[in-house]
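Participant: Show me the folded form of this:
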Amino acid sequence: MVELVWIGSAYLMGLIASSLMFPPLVGYLVAGYALHASGFGPLTALPHIADIGIELLLFTVGLKIKPSSLIRGEVLSVGGWHLIIVTVVSTLMFFWLGQQITGGLVLGVSLGFSSTVLAIKVLEDNGELSSFHGRDVLSILILQDLIAIALLAYAEDSQPTPWALELLVIPFLRPIAYRLLEASRSEELRLLLGVTMALAGGVFADYLGISADIGALLTGIMLGGHDKTEDIAHKLWGLKELFLVAFFLQIGLNGLPNQDQAISALALLAWLPLQGGLFFFLFIMAGLRARTAFVSSLALTTYSEFALITTEAVVNSGLLANEWQAIIGLAVAGSLAIAAPLNRYSHILFAWLEPVLVRFERKKRQLHLDRIPDTLGVAEWLVVGMGRTGVSAYAALHARDKRVVGFDADPTVVEAHLAQNRRVVYGDSEDTEMWSSVPLDRIKGIILTLPDFDLRCAAITQLRNRGFRGQIGTICYYQDEQEELLRLGASFVIHPLIEAGNQMAEHMLQSD
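Facilitator: Sure thing, here's the model as predicted:
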């Protein structure tokens, strides 16, 4: 009965949040507080279910990333300086308020962390986890998690075991993992393998005194690269979403603050724009464009769920008063509720603020991958989205000696194509500045193979508004999509599955 109450409440509040144009997780947070106010306490198994959800989330993230793509100069400079500045300011504030300096230091560092769960979930929902700014955000979150391990060890007066370096063994287990994946031919076996490996990585890391989340992430990275990992990530999607509901519920179920505590939490929320502004400034100083800096900063402008853990540790150690648990709980919940809808419409927000934000860009920026190309050379055809469909279109044009260049928002995809001597450059289709600035004088036609329908619509609209008169070819999956794409200005639209059926029939008739 209790399980039905909290699951049903989460659904109802998530439904209301969605109808108000908020992400469902905002409803889950409200449901947690509503259940607590109604006299329901947290279920014993709820924290454990939430931990499983986080481990599955980070495991699926690991499936999609390459370690080399996470090592960037701006990660250490932006992430490091942000933590240092926030720590100093927070510690001075706690000292000024009369709190114990040690507890204030630990909590100050904790408030410098961003929510890993929210940032990754938003990036994944928006399809931006593999983009340039998505990888920068993920790298900074990993850096924060590593510092968090040491901070928690200090707060709890414990430390990882000397055997923690055994985590480095995980990458060498890839041949065994690949064999298991190839042997798992049915869909349910691949799903079970993914869950097993995610939990195994978490248990192994926890045994070594390291955060289980790190172990799950490393296990995902180890398994990544196989052609069947995309299938595992797809099958784990719904499962991890269900488990993550417990994470958002338990924040509210842990307790409601009183009036004074609520005011303190609101004061902490008032500092969030300053944290976001600091991130933006540091990204700009690192040489990134205003758009990349803004979208990345927005994803990082939250208080981390890790602050809940450190707060409990310092309170139990007597370093801070008990009231801080309720204050930090509400501050974290509030930051997630505010950041979720803002990140959902981050590109629209940037379009409104672009005239102001671009003024902060450095005049002599470093040659970062996120720059817009000044020239496309002698290229006459452009393929946007270098997935399987895009690569096929690129190859077909190249085979006919056409001058073609490809665009893709995933840096690792760009690097892979360059290694195969394909002309591919970085380009994010959601970047309005790209469509208004990229040189199209020589371009005769553009092929859009973007998986997201809204992105295809936006790209066609911006190209036609710019005055591009060449051909625009794209794909669709539904009849109403085809009608809308043609209305916006597409020259032709192809349904991949229908086209596959037509080609199969043609081949059969030719061989008859």
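
Participant: going forward, measure contacts between C-alpha atoms and count neighbours the same way
Facilitator: Will do.

Participant: mind listing what the nearest residue to Leu208 once chain neighbours are set aside touches?
Facilitator: Spatial nearest neighbour of Leu208, chain neighbours left out: Ala164 (5.0 Å); criterion: CA to CA, 6 or more residues apart in numbering. If you count contacts by CA atoms under 8 Å, 6 or more residues apart in numbering, Ala164 has them with Ala205, Leu208, Gly209, Ile210.

Participant: and if we set it to 10 Å?
Facilitator: Phe204, Ala205, Asp206, Tyr207, Leu208, Gly209, Ile210 (CA atoms under 10 Å, 6 or more residues apart in numbering).

Participant: Another for comparison:
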Amino acid sequence: MPEAIWISFAFALGLIVKTVGLPPLVGYLAAGFVLSGLSASTGITIEATDALGHIAHLGVLLLLFTVGLKLKLRSIVSPEVIGGSLLHFAITCVVFAPGLYLLMDLPWHTALMLAIALSFSSTVLAAKVLESKRELRAFHGRVAIGILIMQDLIALVVMSLAAGQTPSQWALIVFGLPLLRPLLFRLLDASGHDELLVLLGLLLALVLGGYGFETVGLSSELGALVFGAMLASHPRSQELAKSLWSVKEVFLVGFFLQIGIGGLPDQGALLFALAMVALLPLKGVLFFFLLIAFRLRARSSFLSSLALSNYSEFGLIVASIALPQWLVPLAITVSLSFVVSAPLNRLAHTLYERVSSRLTPFESRRHHPDEQPISLGSTRVLIMGMGRTGTAAYDWLARSEADLMGLDSDPAKVRQHQKEGRNVVFADAEDTTFWNGLHMPAIDSVILAMADIEGKLIAARMLRKLGFRGYIVAHTLYEDEARQIREAGADDAYLTMSETGVALASHLQGRRPDAA
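Facilitator: Alright, predicted model coming up:
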């Protein structure tokens, strides 16, 4: 039974790479290649069946739907996103196409289509890496996702032209989709918190978004993304995203397995893939300097560029339509770029700390409006991360503490807090340049309420490095992370679930009949 073999190898190699500090998706890719190698050496047929292909496609659609749930479209329409993506696409094609034409003696059409396929970055990998670090709504995450969406739109245009097909006249219906938003909001409100919520997500992502867009000649991936984005402003959008999390993760295993099982390459395909992976740093460097040109800081430019330093599954789709004979070399190229990019992105903040002194001289003197440095003035208590935990801490302290400030890296969230009367400003606590320019003369206490462990570790280390001697407290779900936070400089790191239990128990004080 092929499904049993896929699951066994995916779990085994996913667990192995996780133990050495790599994302499990690298193990899923490796499992696919191992299965392909076993098939070639033993003669036992192990191939990507239609079922695996469907599972992989569903995983991609669900991923893009959940990405859409986290997006605010107004944040995508920005100069750095539109300009950065279009300029990168144009420069890559202008450089790669002649190079492939001259060095590989290819026809112009083939060289151009290969250049186009190699210009895209992976939406699946970048979104998954950013999501795993909870950085989709951070400034650099929104820039990277915005550029990926622009690239996906370019890819859709290229595929339509290459296939000689155009969307049907019914595709104009999509311009009326915003009219459905009130109905979708009501459906989300009426779905409750259990299986109906999951089914609603599957209906919107796979049926209305995926199959619906395909029916009118548009990309199913774009459809899933659009329907997710239509619900992004609903208060329960993140609950919907969490309800789909496990289903999406299981299906995405099929996507990575499918890439590996596609077949072992010949020597020419392998050499092509290795050469393209060797050129991968140029892709990231180009993104970095383009974003710097749009007045982003070095840190945001570096993190966004690193997330985009890979080749795209959309390149494989383009190849399947326009260059089927190049599908295997491109599949190996994409796979190897994943293997290189995934662990580098996992260490993105640590890498930037090491090279920041060399990158900051490239910054423009005029910074992007979302990234202006701030002074904390008379603030005595600082809360970093204004999600649910940070907001609860802020509201409780605001009863007795006037000199209170919150920081968050999501401008939309900052604006919402400001509308509600909280003293919250935009700043990324993981940005080392933020700390270098920070003036905080009166701070005596800091609460680290960011979502990811890396941000808390960097913030604690930077506070102590700057000579801060006040009280630093954080929360986390895991005991090993609490130990790391304390070692980084925090005075205390409490376990979230334990503190929740203590808070619940405290409500009983003075309320029990025998307490009087």
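
Participant: TM value for the aligned chains?
Facilitator: Remark: TM-score between the superposed chains equals 0.93 [TM-score structural alignment, normalised by the length of structure 1]; 504 aligned residues with a CA RMSD of 2.1 Å.

Participant: Among the contacts of Ala164 of structure 1, name the buried ones.
Facilitator: Applying 16 or more other CA atoms under 10 Å to those, the neighbour count classes Phe204, Ala205, Asp206, Leu208, Gly209, Ile210 as buried.

Participant: any chance of those residues in a markdown table, plus distance to Gln144 of structure 1 and secondary structure?
Facilitator: Output for those, formatted as a markdown table (distance: CA to CA, whole Å; DSSP: H, G, I helix; E, B strand; the rest coil):
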| residue | distance to Gln144 of structure 1 | secondary structure |
| --- | --- | --- |
| Phe204 | 21 | helix |
| Ala205 | 17 | helix |
| Asp206 | 18 | helix |
| Leu208 | 19 | coil |
| Gly209 | 17 | coil |
| Ile210 | 14 | coil |
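
Participant: between those, which is closest to Asp512 of structure 1?
Facilitator: Distance to Asp512 of structure 1 across those (CA to CA) is lowest for Phe204, with 58.9 Å.

Participant: Was I right to think the closest one contacts Ala216?
Facilitator: Yes - shown here, Phe204 of structure 1 and Ala216 form a contact pair, counting by CA atoms under 10 Å, at 9.0 Å.

Participant: about what we covered before: so which of the buried ones among the contacts of Ala164 of structure 1 comes closest to Phe172 of structure 1?
Facilitator: Phe172 of structure 1 has its nearest neighbour among the buried ones among the contacts of Ala164 of structure 1 in Phe204, at 14.8 Å by CA to CA.

Participant: Check the gap between the alignment partner in structure 2 of that closest one and Lys70 of structure 2 for me.
Facilitator: Matched by TM-score structural alignment, Phe204 of structure 1 corresponds to Gly212 in structure 2. Separation of Gly212 of structure 2 from Lys70 of structure 2 (CA to CA, to the nearest Å): 22 Å.

Participant: Ser36 of structure 2 now?
Facilitator: Distance, Ser36 of structure 2 to Lys70 of structure 2, using CA to CA: 36 Å.

Participant: And for Leu327 of structure 2?
Facilitator: According to CA to CA, Leu327 of structure 2 stands 32 Å off from Lys70 of structure 2.

Participant: do Gly83 of structure 2 as well
Facilitator: Here Gly83 of structure 2 is placed at a distance of 22 Å from Lys70 of structure 2 (CA to CA).

Participant: Which of the two has more residues huddled nearby?
Facilitator: Neighbour count, other CA atoms under 10 Å: between Gly83 of structure 2 and Lys70, Lys70 has more, with 20 against 17.

Participant: Aligned counterpart of the more buried one in structure 1, please.
Facilitator: Checking TM-score structural alignment: Lys70 of structure 2 goes with Lys64.

Participant: Spit out the contact partners of Ala246 of structure 1.
Facilitator: 6-7, 10, 28-29, 32, 42-43, 45-54.

Participant: Tell me the buried residues within these.
Facilitator: Neighbour counting with 16+ other CA under 10 Å marks 6-7, 10, 28-29, 32, 42, 46-47, 49-54 as buried within the contacts of Ala246 of structure 1.

Participant: Which members of these are positioned in helices?
Facilitator: 6-7, 10, 28-29, 32, 46-47, 49-54 (DSSP state H).

Participant: Pipe those residues into a markdown table and attach distance to Leu298 of structure 1 per row.
Facilitator: Shown next, in a markdown table, are those (distance: CA to CA, whole Å):
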| residue | distance to Leu298 of structure 1 |
| --- | --- |
| Trp6 | 30 |
| Ile7 | 30 |
| Ala10 | 26 |
| Tyr28 | 21 |
| Leu29 | 20 |
| Gly32 | 25 |
| Leu46 | 29 |
| Pro47 | 28 |
| Ile49 | 28 |
| Ala50 | 24 |
| Asp51 | 25 |
| Ile52 | 26 |
| Gly53 | 23 |
| Ile54 | 21 |
